[in-house]
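Next one to model:
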Amino acid sequence: MTAEHHPTRSRLVVLAGPTAVGKGTVAACIREQHPDIWISVSATTRAPRPGEIDGVHYHFVSHEEFDHLVATDGLLEWAVVHGRNRYGTPRAAVEEQLEAGRPALLEIDLQGARQVRERMPDALMCFLAPPSFEELERRLVGRGTEDAEERERRLRTAREELAAESEFDVTIVNTDVPTACRELVDLFSSRTSS
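This next block holds a predicted model:
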């Protein structure tokens, strides 16, 4: 599908990758340096981490509220992540931004990215990869937000997620955040000008 089918509609870029690869950090860099790019705020049933603000980092919702969003088709995608909490992308906000012609970024997990691929096949799928698995493990341990059991669960998930890289249109290696941010922003200009 080409841009001509929706002359005013912007393209959607989906950023996914393994846990602790730095998706949130790269998205925060884009939010700060490129306010013209709209970044979706996911809904989640997990509790806020220190410093996270409801409506800014996530929409923190109860299990009942999440059930209602699922039942009313209010989510573009959703998934159970790490076998525990649910995350999802509110559909209406994404549609509004795309219809308004604004560049839109979804920073989501692999399961969610697969659902978006099915529902919006013209989205550009970008995989954020670590320089190595050892570096990914170092980042996860260094974050200090999970206990040992949770770290092990996330590392198992990360190994599976890394194996999905070939499903994506583009891979960006997150060696350093400013470079990854710049490469991701460049994808918007390459897609919107085509």
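
alpha carbons only for contacts and neighbour counts from here, please
Will do.

Point out the other helices and strands that the helix or strand where residue 151 lies packs with.
Following DSSP states H and E, one finds residue 151 within helix 148-162. Applying 3 or more Cα pairs under 8 Å, 6 or more residues apart in numbering; DSSP states H and E, one finds that helix 148-162 contacts helix 133-143.

Could you pull out the strands in the chain for me?
With DSSP state E as the criterion, the chain has strands at 12-16, 38-39, 43-44, 59-60, 75-81, 85-90, 104-107, 124-129, 170-173.

closest one to residue 50 among these?
Among the strands of the chain, strand 59-60 comes nearest to residue 50, with 13.2 Å by Cα to Cα.

Pull the residues that contact the closest one.
Residues outside strand 59-60 that contact it (Cα atoms under 8 Å, 6 or more residues apart in numbering): 41-48, 54.

what does stretch 14-22 give?
Counting by Cα under 8 Å, 6+ apart, 23, 105-110, 113, 123-130, 136, 139-140, 154-155, 157-159, 161-162, 165, 174, 177 sit against stretch 14-22.

Can you mark which positions in the helix holding residue 151 are buried?
151, 154-155, 157-158, 161-162 (16 or more other Cα atoms under 10 Å).

got the angle for it vs strand 75-81?
130 degrees (axes from the mean of the first three to the mean of the last three Cα atoms, to 10 degrees).

Helix 148-162 vs strand 124-129, what angle?
130 degrees.

if we can go back for a sec, would you list the buried entries among the contacts of stretch 14-22?
23, 105-110, 113, 123-130, 136, 139-140, 154-155, 157-158, 161-162, 165, 174, 177.

one more to line up against the first:
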Amino acid sequence: MTTAQPTIAVPDSDALHRRGLMFILSSPSGAGKTTVSRMLLERDARLRMSVSVTTRPPRPGEIDGRDYIFTSQPGFDHMVEEGEFLEWAQVFDNSYGTPKAEVKAGLKDGKDYLFDIDWQGTQQLYQKMQADVVRVFLLPPSIDELRRRLTSRGTDSAEVIAARMERAKAEISHWDGYDYVIVNDDIDVCFAKVTQILAAERMRRARQTGLIPFVRELTAPDA
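Model (predicted):
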């Protein structure tokens, strides 16, 4: 059973200006990506979910502009032609894409974005935004445990579960395309490791754009 976790204490703003980052969480279905993503968003006020554009119909309770930006396939295709996506892909007959303008502006302002995408989307983002991207992959403790998690949901047929298991093995084969790989055998431990990675990546010297003027002031000759 998941124990209660405290909200991550973060300041409203950084003492020194910092460029934001693109924090990617990937995993096969059932390995904990959605749970860890939800925990991060609930407990870290500086992290926001990247809102994707999609051609699939809204599900009950979903709000346009908050959960997804819903559009038609012709509208999506036009955005692709105009180069408006950082990455895009077709998944189960629907198209999904990450809008470029909002993310680039947010990174410059020090905003951090969480991405719940697969390895193909991760590759596209990394090719375009290498220094801004942090890639984390979650692995299940075993294939048997992954199958048990998928089966315990009680929502899919045996055929669907078999297809998901094959897809999971294909996704796992791309584990070496990530900066960090975590075996999720305990959700609380996994979450703690993910937050440690996020904290360390925020402190990378290359992202501390306010350091240069700050150090210059420290080392300036006495007036």
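
Superposing both, give me the TM-score.
The pair, once superposed, lands on a TM-score of 0.83 when counted by TM-score structural alignment, normalised by the length of the first structure; 187 aligned residues with a Cα RMSD of 2.3 Å.

how far apart are the helix holding residue 151 of the first structure and its match in the second structure?
Superposed on the second structure, helix 148-162 of the first structure shows a mean distance to its aligned partners of 2.1 Å (mean Cα distance after the TM-score superposition for the first structure).

center of the first structure - which residue?
Residue closest to the mean C-alpha point of the first structure, counted by Cα atoms, centre = their mean, is residue 107 at 1.6 Å.

What does that one correspond to in the second structure?
By TM-score structural alignment, residue 107 of the first structure lines up with residue 116 in the second structure.

what sits against that match?
Counting by Cα under 8 Å, 6+ apart, residue 116 of the second structure has contacts 24-26, 33-34, 37.

from what I can see residue 161 of the second structure touches residue 151, true?
Yes: using Cα atoms under 8 Å, residue 161 of the second structure is in contact with residue 151, at 7.0 Å.

distance of the residue nearest to the centre of the first structure from residue 72 of the first structure?
Residue 107 of the first structure sits 23 Å away from residue 72 of the first structure, taking Cα to Cα, to the nearest Å as the criterion.

do residue 28 of the first structure as well
30 Å.

The two: which is more packed in?
residue 28 (16 against 8; other Cα atoms under 10 Å).

how far away is the more buried one from residue 40 of the first structure?
12 Å.

same question, residue 22 of the first structure
Distance of residue 22 of the first structure to residue 40 of the first structure, computed by Cα to Cα: 16 Å.

try residue 52 of the first structure
15 Å.

Just want to know which of these two has more residues nearby.
More crowded of residue 52 of the first structure and residue 40, by other Cα under 10 Å: residue 40, with 21 against 12.

From residue 213 of the second structure, how far off is the residue mapped onto the more buried one from the second structure?
In the second structure, residue 40 of the first structure lines up with residue 50, judged by TM-score structural alignment. Distance from residue 50 of the second structure to residue 213 of the second structure, counting by Cα to Cα: 31 Å.

And for residue 22 of the second structure?
25 Å.

out of the two, which sits in the more crowded spot?
Legend: neighbour count by other Cα under 10 Å for residue 22 of the second structure and residue 213, higher for residue 22 (25 against 11).

Run through the residues that contact the residue mapped onto the more buried one from the first structure.
Under the alignment (TM-score structural alignment), residue 22 of the second structure pairs with residue 12 of the first structure. Contacts for residue 12 of the first structure (Cα under 8 Å, 6+ apart) come out as 98, 103-106, 122-124.

Overlap in contacts, residue 161 and residue 151 of the second structure.
Joint contacts of residue 161 of the second structure and residue 151 (Cα under 8 Å, 6+ apart) do not exist.

In a markdown table: the strands of the first structure, plus distance to residue 184 of the first structure.
Shown next, in a markdown table, are those (distance: least, Cα to Cα, whole Å):
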| stretch | distance to residue 184 of the first structure |
| --- | --- |
| strand 12-16 | 9 |
| strand 38-39 | 13 |
| strand 43-44 | 23 |
| strand 59-60 | 24 |
| strand 75-81 | 21 |
| strand 85-90 | 20 |
| strand 104-107 | 10 |
| strand 124-129 | 8 |
| strand 170-173 | 8 |
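
Now the aligned partner of residue 128 of the second structure in the first structure: closest residue in space that isn't a chain neighbour?
By TM-score structural alignment, residue 128 of the second structure lines up with residue 119 in the first structure. In this structure, residue 119 of the first structure finds its nearest non-sequential neighbour in residue 76, 7.8 Å apart by Cα to Cα, 6 or more residues apart in numbering.
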